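Enquirer: quick one: sequence plus predicted model below, questions after.
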Amino acid sequence: MFLLAVVGGAIFAIIQFALANVLEKQETILYYLQQQDHSLRKQFGAEGKKCPNCQYEFDAALSSCPRCGSRKA
C-alpha cells in the first residue's frame, strides 16, 4: 500500500512539473508575440488611444479600453 502511494505521488509530481513547463512556454510565446506586435505598430505607425483611467494604450478602432472597460477614451 505504501509503495502505491509513493508511485502515485511521483506520477502526480511529474504531471504537475509538465503542466508548469507548458504554462511557462505559453507565457514566453505570448511575450514574444506582444513584442512583435508592438514593434510592428511602431514600424507602420498604427494609431492608438490612451485610456484616461488606466493609461493603457490600445488600438484607435476600439470603442472601449480592453484592460479596464472604460468608454471615456
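Expert: Yep, it's here. If you're wondering where the values come from, they're calculated on a predicted model, not measured in any experiment. Numbering: from 1, shown residues only.

Enquirer: only C-alpha atoms for contact and neighbour calcs from this point on.
Expert: Noted.

Enquirer: all helices of this protein, in order?
Expert: 2-44 (DSSP state H).

Enquirer: counting neighbours, what do you get for residue 58?
Expert: Residue 58: 19 surrounding residues under other CA atoms under 10 Å.

Enquirer: cool, and residue 48?
Expert: Other residues within reach of residue 48, judged by other CA under 10 Å, total 14.

Enquirer: put this next to the first one:
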Amino acid sequence: MVGQGGLELLQGRSVMPADKNRPPDSSDRATVAALIFVIVLVAVCVWVFSELKSRNDELNCVVSGRTNCAPPSQ
C-alpha cells in the first residue's frame, strides 16, 4: 500500500523509497572491498600455480637427464 509522500507501508512499518543519489554506506564499501580482495586473491593464486607448474616442468626436465632445461629467453 502506498501512502502519502511516497512512503510505502509494509507490515505496519514505513519504508522510505530507495534514494539513488544517496552516498554509499559502510555496507556498500565492505562489499566492494570484499570483491576486490577476492579478485586479488584469485589473481595471486593463478600466478602462484603458474610459477609452480613452471618450476615443476623444469624439475621434470632435469630429473629426466636433459641438459638444456632452461626456459627460452625472451
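Expert: All right, it came through fine. Since the structure is predicted, the reported quantities are computational estimates derived from the model, not experimental observations.

Enquirer: what's the TM-score here?
Expert: Once superposed, chain against chain, the TM-score is 0.56 (TM-score structural alignment, normalised by the length of structure 1); 51 aligned residues with a CA RMSD of 2.1 Å.

Enquirer: can you tell me the SS state at residue 14 of structure 2?
Expert: Of the three states, residue 14 of structure 2 takes strand under DSSP: H, G, I helix; E, B strand; the rest coil.

Enquirer: surely residue 56 of structure 1 is in contact with residue 50?
Expert: Yes: counting by CA atoms under 8 Å, residue 56 of structure 1 touches residue 50, with 5.6 Å between them.

Enquirer: now check structure 1 for the residue matching residue 59 of structure 2.
Expert: Under the alignment by TM-score structural alignment, residue 59 of structure 2 pairs with residue 39 in structure 1.

Enquirer: its match and residue 9 of structure 1, how far apart?
Expert: To residue 9 of structure 1, residue 39 of structure 1 is 45 Å away according to CA to CA, to the nearest Å.

Enquirer: before we move on, what about residue 18 of structure 1?
Expert: Remark: distance between residue 18 of structure 1 and residue 9 of structure 1 (CA to CA) = 14 Å.

Enquirer: residue 33 of structure 1 now?
Expert: Shown here: residue 33 of structure 1 relative to residue 9 of structure 1, a distance of 36 Å by CA to CA.

Enquirer: check residue 56 of structure 1 too.
Expert: Per CA to CA, residue 56 of structure 1 is found 44 Å from residue 9 of structure 1.
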